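> Need the 3D shape of this:
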Amino acid sequence: MRISQHFKLGKSQLELDFIDIDTTKDTPLFLDPFFISIRNDKWSLEADRTIKSFFQRALDLINNNDIDQARNLFDHLEEPNSTCLGVSRDKPRGRGVGRVFSDEIFENILKSTASSTGLIEDLQDNILFIEGFGKDMLSDMTTNIIRKSLIEYTQHQCELHSIPLTDNVASGFYWSSSSMQWEQFYTKQLIVDDRIILLVPKGVASFSKMYTPERYYNHFVLNFMQSEELRIKSSLVLHRKDGSPYVTKASIKEKHPLTKDFLAGFSKRNPKILENFKNRTTQSSLANQEISEINIPELNSHLLSELSNITPGTQHATDYHRLIVGILEIIFYPHLIYPKLEKPIHDGRKRIDITFDNAAENGIFLRLHQNMGIPCQYIMIECKNYKGDPKNPELDQLSGRFSPNRGKVGFLLCRKIDNMNLFLNRCKDTYNDQRGLIIPVTDDDIINLLKNYNDWNNNFIDEFLADRIREITN
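Prediction:
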């Protein structure tokens, strides 16, 4: 049973920021430290620092010949079945890293020339050069190392969706980059069927198809070796009818089959090829339909019906708020991620309805910062289920929560605005006074955005927002 079903959330995967796992079996997705390392959102940056801290500590101890202490670092790489990610059969059981596996991983790293020659710089490099090290192990190690980040994310999502947590549950060991050691604490945890469950942001999960030994070998190593065989005019060179020389990848594969020892030796001799592989390997967040099959037009029609059935007024504010969170998740993913409910600011004296982390790699949310110079690491959302138009107090309420550190961009969601030109002029006054950028969005806008939503193409949404922002800032 999926999390959304277990807790009767009434939401599809598109409306949720986390992977809506089935707790009775594994979902074939992974936590990929390489993908995390190339992301620019705050959660990923912190997770990446933690991962790098752990592995650098391990390499330092190995290189200093402090083998026993290095081995101890791997003692807490238990079999995590809390994320329900991976490729286990039947019930999730964390096939990747158990005690036997962690001992084997450590021994392979210790014996590998790749670690002693500096080829292995990051945790994900093990998948290229260490025998027996696959994406399941890499994902499981990552889960253990960043467990605290996953716990905190789970807590925020449970608060957002009113999912109950259990008090005073042991966290399990996680790596602390500040103390440079494994730590644990007691905290609130999500318990399902007597088992701890960690929710994973869908924006950072992947199929782990990019940073792999197969891709490195087939598209970088073999390409280079083809050129080298031609350069030295080796016996592998063949000639076409017109006399032009060529070398097949098949002939090189036969002479130099793919093994991790071969990749390590090749990379030691040709470090620029490995560097090129790392620099040219890119990856994007999965589209919703890669995670879960769903009829998007049918879902959007349902959401619009739900929206029309919510009566304006404070007594229905919670229903409106809850629905809007899911709609915004659909419209803004993967540019805005990790929604959090009512984040306290100013020592708790003020609260923001919702905040999203800005993870945009392109589009309007990136241009706001890069081209317009507006701080927007977080995007703030206020939901007003009013019968009438919002006025200056609502604008002042939202702009009063902006700051250079939190960001100075927010959306004011409301049911309708009869005099949109007047309200946009008020937003323009706020912007011109350098009190931040407030973007109004009404039910009619939501209808327009959902009707034109496409999981594979965000151009319409980007153009709509750019046009609305241009009305305010010009």
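
> switch to C-alpha atoms for all contacts and neighbour counts from now on
Will do.

> Which parts of the longest helix along the chain count as buried, going by neighbours?
With residue count as the measure and DSSP state H as the assignment, the chain has helix 42-63 as its longest helix. Going by neighbour count (16 or more other CA atoms under 10 Å), the buried part of helix 42-63 is 43-44, 46-48, 50-59, 61-63.

> Over to stretch 106-119?
Buried positions in stretch 106-119, judged by neighbour count with 16+ other CA under 10 Å: Phe106, Asn108, Ile109, Leu110, Ser112, Thr113, Ala114, Ser115, Leu119.

> The third one and Ile130 touch, don't they?
Yes - at 6.5 Å, Ile109 and Ile130 qualify as touching, with contact defined as CA atoms under 8 Å.

> any chance you could map the helices in the stretch 151-300 of the chain?
Defined through DSSP state H, counting those that start in this stretch, the helices belonging to the stretch 151-300 of the chain, from first to last, are 213-216, 222-232, 249-255, 260-269, 271-280, 288-291, 296-309.

> Adding mean neighbour count, write these out as JSON lines.
Compiled in JSON lines, these are given as follows (neighbours: other CA atoms under 10 Å):
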{"stretch": "helix 213-216", "mean neighbour count": "18"}
{"stretch": "helix 222-232", "mean neighbour count": "15"}
{"stretch": "helix 249-255", "mean neighbour count": "12"}
{"stretch": "helix 260-269", "mean neighbour count": "17"}
{"stretch": "helix 271-280", "mean neighbour count": "14"}
{"stretch": "helix 288-291", "mean neighbour count": "17"}
{"stretch": "helix 296-309", "mean neighbour count": "14"}
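
> will you turn those helices into CSV that also has distance to Leu138?
CSV is the format used below for these (distance: least, CA to CA, whole Å):
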stretch, distance to Leu138
helix 213-216, 13
helix 222-232, 25
helix 249-255, 26
helix 260-269, 16
helix 271-280, 17
helix 288-291, 20
helix 296-309, 33
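
> quick revisit: just the ones of the buried residues of stretch 106-119 in helices?
Helix and strand membership here follows DSSP H; of these, those in helices are Phe106, Asn108, Ile109, Leu110, Thr113, Ala114, Ser115.

> Now show me the structure for the sequence below, then we'll compare the two:
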Amino acid sequence: MGKQNPKTRVSQFYKLNRDQTTLDFVDVPIGNDIPVFLDPSRIRSMETAWATECSSLLQHFFERLLEHIRANNEASGLRMLEGLSERNEFHLGFSKGKSQGSGIGREFARDFWGALSNSKAGKTGLLKDLEDACLFIDGVGPDRISDAACNILRGPLIKYTQDMCVYYGIPLENGVDSGPIWNPETDRWEDSLIDLPVTPFGTLLLVPKITVRHRFVYNAQSYYTHYLLPKMQEYEKSINSGLVETLKNGNERVTKKALRSKYGADKLAVADQTQRHPDALENYRRDVKRTSIPLTHHILAEIENIDAPRFNKLLDNVQGLPVGRDSASDYENAIESLLSAIFFPSLSTPTKQHEIHEGRKRIDITYVNSAKSGFFAWLSANYAAAHVFVECKNYGKEVGNPEVDQIAGRFGPSRGQVGLLICRSVEDGARLEKRCRDTALDHRGYIIYLTDEDLRRLVKEYTDSNGGDEYPLLRKKFNELIM
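Below is the predicted model:
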């Protein structure tokens, strides 16, 4: 194989014929890191089944650790922390050169335990989530929280990696050490031999790109300045403390500079004042969850120093294919690449040929609806749309009742009742539109059909809006189904 360049991307190393725009995972270098972090608050803001599993696992781990702190059970606490090993399978962070990892590790585990157990935040219930440690514990920053979260979530991330390898055709090797996996039922780290991808630089674990951020949301100084200090100012005014100044116009003020001078501005002071003003932390957590959004394609391209997304090229790959059954598989793959690009981050985790009804039916492409804003979020809030289904018809003829009935038969109350029927062209658009409307009126689901021309318009709308998530064409077509 020869000497490999550590900067080679996963997509390049495995010759996937894709780039970050059309991949669901972070396309990391196989031997180096890229400066993004897995952000627990990003996961908590998602409302998918996978995110719920991850959030529960993070919550369980941290609650158990805090129980050991309150019980002064140092041995058990250290065993938990030492499992957050400094491994380099994820390739996220700020390591220079070869990936180093910045997990907890044995040496830092003792320091971290000492900081947690000696902190009022650790014993009084102030700490609730793993990322809270960024606000109150010295020596804990985004890189350590990200690596710790990756290790706690190793089990779900292994399953995600295996699924992505099967989906994109990345080879798996047998008998690979899993590394420590946290088992919430036994409260122990466990390991086993499993199937994982391995590069010349070691085992590889993939992370969904929808879960990462370039800058960690939790920031001690931002929290202190914009949330805690205003509460402290209100309190000082309410007791008419010596920090209150009366201005010439009769107004009173307490400066943030005076508060920092009196109470300090380090993490110990932040923890102490948060105990006195807990509403500040609750407001901060709420706003972080509300405003936590994934990175866009263009930001990822800038961070990773790769070419900007070329959506028109993806469209050309679809429309350059010949019509007919012989190109059906290539057409489905090209459609998936295009939709995965223009619908991210609203739709994620695509699955092709997903089996339902015990394998008796298959869905060409299934997406998880991860939207927090825009058209797909509106769909999820008002209709059964936990998943969005796509059927691809590389037809040069009329799409009729059988095709409409086929996708309608894939719907279900729990799976979702919204789908896209993608075809090359239609001879009678009004008739197909009526068939889709009849399906909606019969309560059999909502089908939006898209032709080659519709896809071109969809891409133009997306690029003109700089990656907006409103998708006016989809909303117009959906309104025609229900009005």
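
> Now the TM-score, please.
With the length set by TM-score structural alignment, normalised by the length of structure 1, the two chains reach a TM-score of 0.93; 471 aligned residues with a CA RMSD of 2.2 Å.

> re earlier: state the span of structure 2 onto which the longest helix of structure 1 is aligned.
Mapped onto structure 2 with TM-score structural alignment as the criterion, helix 42-63 of structure 1 occupies residues 49-70.

> Now check structure 1 for the residue matching Phe13 of structure 2.
Applying TM-score structural alignment, one finds that Phe13 of structure 2 aligns to His6 in structure 1.

> And for Asp364 of structure 2?
Aligned counterpart of Asp364 of structure 2 in structure 1: Asp353 (TM-score structural alignment).

> contacting residues around that match?
Leu341, Glu342, Lys343, Met380, Ile381, Glu382, Cys383 (CA atoms under 8 Å, 6 or more residues apart in numbering).

> Please list only the buried members of those residues.
Buried positions within those, assessed by neighbour count (16+ other CA under 10 Å), are Leu341, Glu342, Met380, Ile381, Glu382, Cys383.

> The fifth one sits in which helix or strand?
Spelled out, it's Glu382 of structure 1. With secondary structure defined by DSSP states H and E, Glu382 of structure 1 is part of strand 378-384.

> Which residues does that strand contact?
Surrounding strand 378-384 of structure 1, the residues in contact under the criterion CA under 8 Å, 6+ apart are 317, 320-321, 324, 336, 352-358, 390, 398, 406-415.

> The helices of the stretch 151-300 of structure 1: which one's closest to Ile21 of structure 1?
The closest of the helices of the stretch 151-300 of structure 1 to Ile21 of structure 1 is helix 288-291. By CA to CA, the value is 9.9 Å.

> Where in structure 2 does the closest one fall?
On structure 2, the counterpart of helix 288-291 of structure 1 by TM-score structural alignment is residues 297-300.

> ok, and what's touching that stretch?
With contact meaning CA under 8 Å, 6+ apart, stretch 297-300 of structure 2 is reached by Gln20, Thr21, Ala308, Pro309.

> Go again with 10 Å.
For stretch 297-300 of structure 2, the surrounding residues in contact (CA atoms under 10 Å, 6 or more residues apart in numbering) are 20-22, 26-27, 36, 209, 212-214, 294, 303-309, 341-342, 344-345, 466-467.

> re the thing from before, Glu214 of structure 1: which of the ones in helices among the buried residues of stretch 106-119 of structure 1 is nearest?
In terms of CA to CA, no member of these lies closer to Glu214 of structure 1 than Ala114, at 17.3 Å.

> if we can go back for a sec, the strand holding Glu382 of structure 1 to helix 42-63, inter-axis angle?
On the basis of axes from the mean of the first three to the mean of the last three CA atoms, to 10 degrees, strand 378-384 of structure 1 is oriented at 150 degrees to helix 42-63.

> Quick one: the strands in structure 1, in order.
Across structure 1, reading from the start of the chain, the strands by DSSP state E fall at 30-31, 166-170, 174-176, 181-183, 186-192, 195-197, 205-206, 238-239, 245-246, 336-345, 350-358, 378-384, 409-414, 437-441.

> Phe74 of structure 1 is nearest to which of those strands?
strand 181-183 (9.9 Å).

> Over which residues of structure 2 does the closest one lie when aligned?
Residues 188-190 of structure 2 are where strand 181-183 of structure 1 aligns, with TM-score structural alignment as the criterion.

> Okay, buried residues for the matching stretch please.
When burial is assessed from 16+ other CA under 10 Å, stretch 188-190 of structure 2 yields the following buried residues: Trp189.

> Give me the mean deviation of that stretch from structure 1.
Stretch 188-190 of structure 2: mean distance to aligned residues in structure 1 after superposition is 2.8 Å, counting by mean CA distance after the TM-score superposition for structure 1.

> Can you pull out the residues in contact with that stretch?
Contacts to stretch 188-190 of structure 2, defined as CA under 10 Å, 6+ apart, come from residues 76, 79-80, 82-84, 152, 178-183.

> same deal with stretch 439-448 of structure 2?
So stretch 439-448 of structure 2 is contacted by 383-385, 389-390, 401, 404-405, 407-413, 416-422, 432-438, 473-483 (CA under 10 Å, 6+ apart).

> what's the straight distance from one end of stretch 334-352 of structure 2 to the other?
Between the start and the finish of stretch 334-352 of structure 2 there is a gap of 12 Å, counting by CA to CA, to the nearest Å.

> what do you get for stretch 385-404 of structure 2?
End-to-end distance for stretch 385-404 of structure 2: 18 Å, by CA to CA.

> for stretch 294-312 of structure 2, same thing?
Taking CA to CA, stretch 294-312 of structure 2 runs 23 Å from one end to the other.

> returning to that earlier point: turn the strands of structure 1 into a markdown table, columns for distance to Leu138 of structure 1.
Conversion of the strands of structure 1 to a markdown table gives the following (distance: least, CA to CA, whole Å):
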| stretch | distance to Leu138 of structure 1 |
| --- | --- |
| strand 30-31 | 8 |
| strand 166-170 | 24 |
| strand 174-176 | 15 |
| strand 181-183 | 18 |
| strand 186-192 | 24 |
| strand 195-197 | 19 |
| strand 205-206 | 12 |
| strand 238-239 | 40 |
| strand 245-246 | 38 |
| strand 336-345 | 23 |
| strand 350-358 | 26 |
| strand 378-384 | 30 |
| strand 409-414 | 37 |
| strand 437-441 | 42 |
